[in-house]
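Trainee: no sequence on this one, just coordinates:
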């Protein structure tokens, strides 16, 4: 490749003459040979973002546009170029008259599609997200732009038609003192930003739909990001009912299939659809004239992106709202510490209901081990299904379905030796053994091997006892306790979207609770110790979030029994239906201890030598503190090099400098062809 600069070998890419950023060729002095390609007369230089994720190559590269591709090579289109001796894909970011590079440029090989799929706003956002998370633009664009489907692109596109709905009535927002003014500001073209603590009940999809309608009434677009496809379906139906114009909005989810998803994504790109509701990947949807971004239940770990550079929708949508001057609505039944930071810094305003309204619609929550129950039932504090839970379920079944939340899926996901209580492990890989049913033999949850003849290596005993009870075993126990009552399960193996209002026991894992017609008559929140006993920095707010999401499906004033110690802060917050106080308390504790989101933190995972090399190359900002490294405890990884993990902590204001420093250090290691990679995550979801 002859884009100028010195030739250097790139790992896995052959030899590359790497140009400097913004470089381009000067016109050759000699006349081109007959049949040779000529550059376009106007704007002959194309700056291309090549699909190469090496950190030291995270910049545009210049190519010449041949005159026969002049009309097709538009900014934002997909192209193919020769890079380091190979043909690679890329996006044409912009065209220019020339550049300061003194060498000779290669021509674009071809334009894959003239469709301008990379808009200027998304290109700038991708650069900002890459810098924020110490990643590369190539990685961000893989998340932002779906794969091409030529047949879908060739379909005739509908021309965008001017359309504005009428400003909506407050509807569910009338229950919040600041709700009507929030809608009015959106409809008037303003950009209000709010952290919304939603009231329990089924009205939150309608409230989101009203907010979207208000943004559309101002002539702008809207983007809604939710955790899963079931939530998307509910908001999609609410939007269809509110807007009464189905073609004006689209839903984007992974289960639609690549072709249909690309068809809908193109409708957004071309301006036919003005509103988008979707899951995590929709945070980069190219909505025109963006006026509102909405994120529901931002504490759900499903929002965490598993692919580099691991951006979170809360951060991406906040960046988009800032860049576009759009309004923002971050809501949920519970409030996270991250959202509390947005309120404390003044970036957003709280949007909550008055206490009188909250008391009128909240369920009636009782812990199982309070003094009155201990006097009635001595086992109320230790029993898995105490008498209070059984009495509550029996009474509520006369009026409708009862929700039973169980933290663990499966039958018996954890086992111990009946005699010595040692955890049961696989003899081959040391993984935990579990039971899939009452008739099954124990098998390993890691390697799948059956341990039919298991004996305890400590005491020689051959009988097992349950250490953890899953949803399937719970359903079996409830079926025996309530003969003749239908028992339905909802979890990973099969998620129920909704259940009718007839009496039934609905056993569900957190996040898989179906919606009941008319609301549940009661809810039982079992095994609180399993949620509160996890080694997780977010354990208190995450436990409360899961409890409140389940309890919000219950009818007003209906009973909810939580099996946990009543004096614990998450239980107290649930009793009062007051997630804001717990979030503020958690944030104060983390600020005192120096944990996110009070500070910015980066996680570095790799071999000890690789982490040491990265930290030596990084010019960390003043005040940075390196914690560790410590060995990574991953018993499932039986093979491979030993890995360690280091944490880098800086004040919040130094977060951008931390991202730049780690990105530059990654670039140095990449240019040196360092053999062992280091996984860099900014503000990881799990720290312990």
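Mentor: Looks like it came in fine. Everything numeric here is computed off the predicted structure, so don't read it as measured data. Numbers count the residues shown, from 1 in each chain.

Trainee: CA only for contacts and neighbour counts going forward, please
Mentor: Noted.

Trainee: At which residues are the helices of the stretch 251-400 of the chain located?
Mentor: 258-269, 313-324, 337-344, 355-361, 371-376, 387-396 (DSSP state H, counting those that start in this stretch).

Trainee: Can you say which of those is nearest to residue 246?
Mentor: helix 258-269 (12.3 Å; CA to CA).

Trainee: gap between that closest one and the chain center?
Mentor: Relative to its chain's centre, helix 258-269 lies at 21 Å (CA atoms, centre = their mean, to the nearest Å).

Trainee: Now it: buried residues?
Mentor: Using 16 or more other CA atoms under 10 Å as the test for burial, helix 258-269 gives 259-269.

Trainee: Got another one to weigh against that:
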């Protein structure tokens, strides 16, 4: 066991050592300094008389150290060294040595004190706690249990999950007292929840202390934020807490405003990155201390330590923002599902659209649907019209520009009554190019990568970076190119020339608008950046729809429909003249679902197809990526479940030089491979356990590149790098 103490403070595991071991520990850490009788000390301080062993989780996000380590508690730290506090300990192989019960040298590292024990199951001398960083108990047993469940599900380390769950300490925020908790508010009225078939019953169940589980298909329009606030208020009325997770700060601000209007100030906390580290930590502490019982926040809020949790809610679970990019890359939906099971609380998954995962929850009987009648849907939704390839071929205006006649008429009519939204799939002046005659993609002659145009200049390859000066189409021989997708700025310029008297506003990555006034204007936006118009948009154009549908991704159709519905939901109802024109082939399933405003039906058909083909979420999948040699070695060493099926490996697209490295992707210019591992339903935990064990063993061997780092889901650098990810979103 001495090697373990060189790694950290002691052995892992629980108590249960013989009583003689306590005497051994004390004897090993005390030393007489004078001939006369005197208590033996630990560096001048006595050892704690009761529970002198601290079990610590060190902040090392590597799998082979994913366990607890035991340390001795000096008497001077006895009062502050309580379970849940932050501590600092000496830790590090080869950086210090234990001599007569003390560690000499070694580096200090942060950790959490998990529990105090009377004895340790480690037989050697224990190093002592170096420091209690703060007496604030930030890690509760409930949060620790949740973090362990998330780490196990995603084959990650507990320390990495706690890095996501507990925000960095801010001393000034800790020194400020939190306000006194307010009494429960009265039960709110159902309001617009009456538009849904079981909406009133859902709120009544929350208010009476029940734990209903529902998948909510929200009606288009701005009413969803108030409805979400009423669900939170109903939960607070029962004396319990509530947690709402949304995709971004703009959406959080709308729910925050709705809660403030319904309940007043002081009843909920807003946890977003926009607040800054001090304010955010102060709000988090108010929740941890029980001063505030409701939380609204973005992805990191999924771990918020709400007391007596009665409801967890997630809005728009298909948004990419809900997937954490740092190890072990958990998804907010799965974390909230774990919390609902752990705390026995209510669960609400809402959105204008409907994900396949949400539909699976309903089909399995775990959750109930919260939907409106078809009559209510027709009253709230705008009129949706389509422009397909045949229409574009017959349309002279569409061949000359990107604006078909039907779309131009919708814009002209809409501008008479208010703003018009124009959604484009991509940003800026870096479009992918295609033949103007046959629409075949323009590809590099050297590596077959996609050709792009920078600000309308020379063509260049998006993979190898070579310029192309003499391109011609290999299919039809044409030398004329067109942009497959034109970005927001280019579209804004074209619309500005078509409607010179109308102001044009853009909303995208560089500058995202929150709201626009009700006056006539053209608002060009990328998906997810659409501002809310006062009174709703008079019309909306969804351009280049086929580009989103044509992505080589399992979720291309589902994601395109979700983005279209999110934009169309901001348009006025059909009864008020609201019109949406989508430029996409009308026979395609996502387009038909948009026309009928039937995202639930689309998700049901997607789920049935994936079940037949064995695709997620019906099956569970994991990806293993790295160099060909490393992936082959890893697959040869891992003991997979008997039912596991390995797909691949196949080459991973090379990251072009100068481009940022994707999470879990190869370094620029390096060739990697990826294998997918699939298991049937019910075997996901076994798959995650096998992959975690193999990765931990590999890291413990200390092979080149085998030491995982913070924020990774595998090892870093070198030809032996391997990344493991559970439930990858980009399986193709």
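Mentor: Arrived safely, thanks for sending. Just so you know, these numbers come straight off a predicted model, no measurement behind them.

Trainee: ok, back up a step: can I get the helices of the stretch 251-400 of structure 1 in CSV with distance to residue 41 of structure 1?
Mentor: Formatted as CSV, the helices of the stretch 251-400 of structure 1 follow (distance: least, CA to CA, whole Å):
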stretch, distance to residue 41 of structure 1
helix 258-269, 29
helix 313-324, 34
helix 337-344, 50
helix 355-361, 68
helix 371-376, 86
helix 387-396, 78
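
Trainee: just so I know, which of the ones you listed lies nearest residue 149 of structure 1?
Mentor: Nearest of the helices of the stretch 251-400 of structure 1 (CA to CA): helix 258-269, 6.3 Å.

Trainee: I'd like to know which elements the closest one is packed against.
Mentor: In terms of contacts (3 or more CA pairs under 8 Å, 6 or more residues apart in numbering; DSSP states H and E), helix 258-269 of structure 1 is packed against helix 150-154, strand 249-252.

Trainee: Pull the residues that contact that helix.
Mentor: 117, 146-149, 152-153, 157, 250-254, 273-276, 285-288 (CA atoms under 8 Å, 6 or more residues apart in numbering).

Trainee: Can you tell me which of these are buried?
Mentor: The buried subset of the contacts of helix 258-269 of structure 1 (16+ other CA under 10 Å) comprises 117, 146, 148, 152-153, 250-253, 273-276, 285-288.

Trainee: which residues does residue 468 of structure 1 contact?
Mentor: So residue 468 of structure 1 contacts 408, 412-415 (CA under 8 Å, 6+ apart).

Trainee: try 7 Å this time
Mentor: Going by CA atoms under 7 Å, 6 or more residues apart in numbering, residue 468 of structure 1 touches 412-415.

Trainee: what residue of structure 2 matches up with it?
Mentor: Counting by TM-score structural alignment, residue 468 of structure 1 corresponds to residue 485 in structure 2.

Trainee: again, but for residue 409 of structure 1
Mentor: Residue 409 of structure 1 maps onto residue 427 in structure 2, by TM-score structural alignment.

Trainee: Isn't its match up against residue 488?
Mentor: Yes. The pair residue 427 of structure 2 / residue 488 is scored as a contact, 5.1 Å apart, by CA atoms under 7 Å.

Trainee: what is in contact with those two at once?
Mentor: With CA under 7 Å, 6+ apart, residue 427 of structure 2 and residue 488 have common neighbours residue 526.

Trainee: out of those two, which sits in the busier spot?
Mentor: residue 488 (25 against 21; other CA atoms under 10 Å).

Trainee: So the more buried one versus residue 545 of structure 2, what's the distance?
Mentor: When distance is defined by CA to CA, to the nearest Å, residue 488 of structure 2 is 14 Å away from residue 545 of structure 2.

Trainee: Ok, residue 303 of structure 2 next?
Mentor: 36 Å.

Trainee: can you check residue 70 of structure 2 too?
Mentor: Residue 70 of structure 2 sits 58 Å away from residue 545 of structure 2, going by CA to CA.

Trainee: And residue 528 of structure 2, by the same measure?
Mentor: Distance from residue 528 of structure 2 to residue 545 of structure 2, by CA to CA: 15 Å.

Trainee: What's the match for residue 157 of structure 1 in structure 2?
Mentor: Per TM-score structural alignment, residue 157 of structure 1 is aligned with residue 178.

Trainee: sorry, that was for residue 455 of structure 1
Mentor: Match for residue 455 of structure 1 (TM-score structural alignment): residue 469.

Trainee: go on, residue 434 of structure 1?
Mentor: So, by TM-score structural alignment, residue 434 of structure 1 is matched to residue 453.

Trainee: Hmm, that match is touching residue 428, no?
Mentor: No. Here residue 453 of structure 2 does not reach residue 428: they are 10.8 Å apart, not a contact under CA under 7 Å.

Trainee: Show me which parts of the biggest strand by length in structure 1 are buried, residue by residue.
Mentor: Scanning structure 1 for the longest strand, with DSSP state E as the assignment, gives strand 86-96. The neighbour-count check on strand 86-96 of structure 1 (16+ other CA under 10 Å) flags 89-95 as buried.
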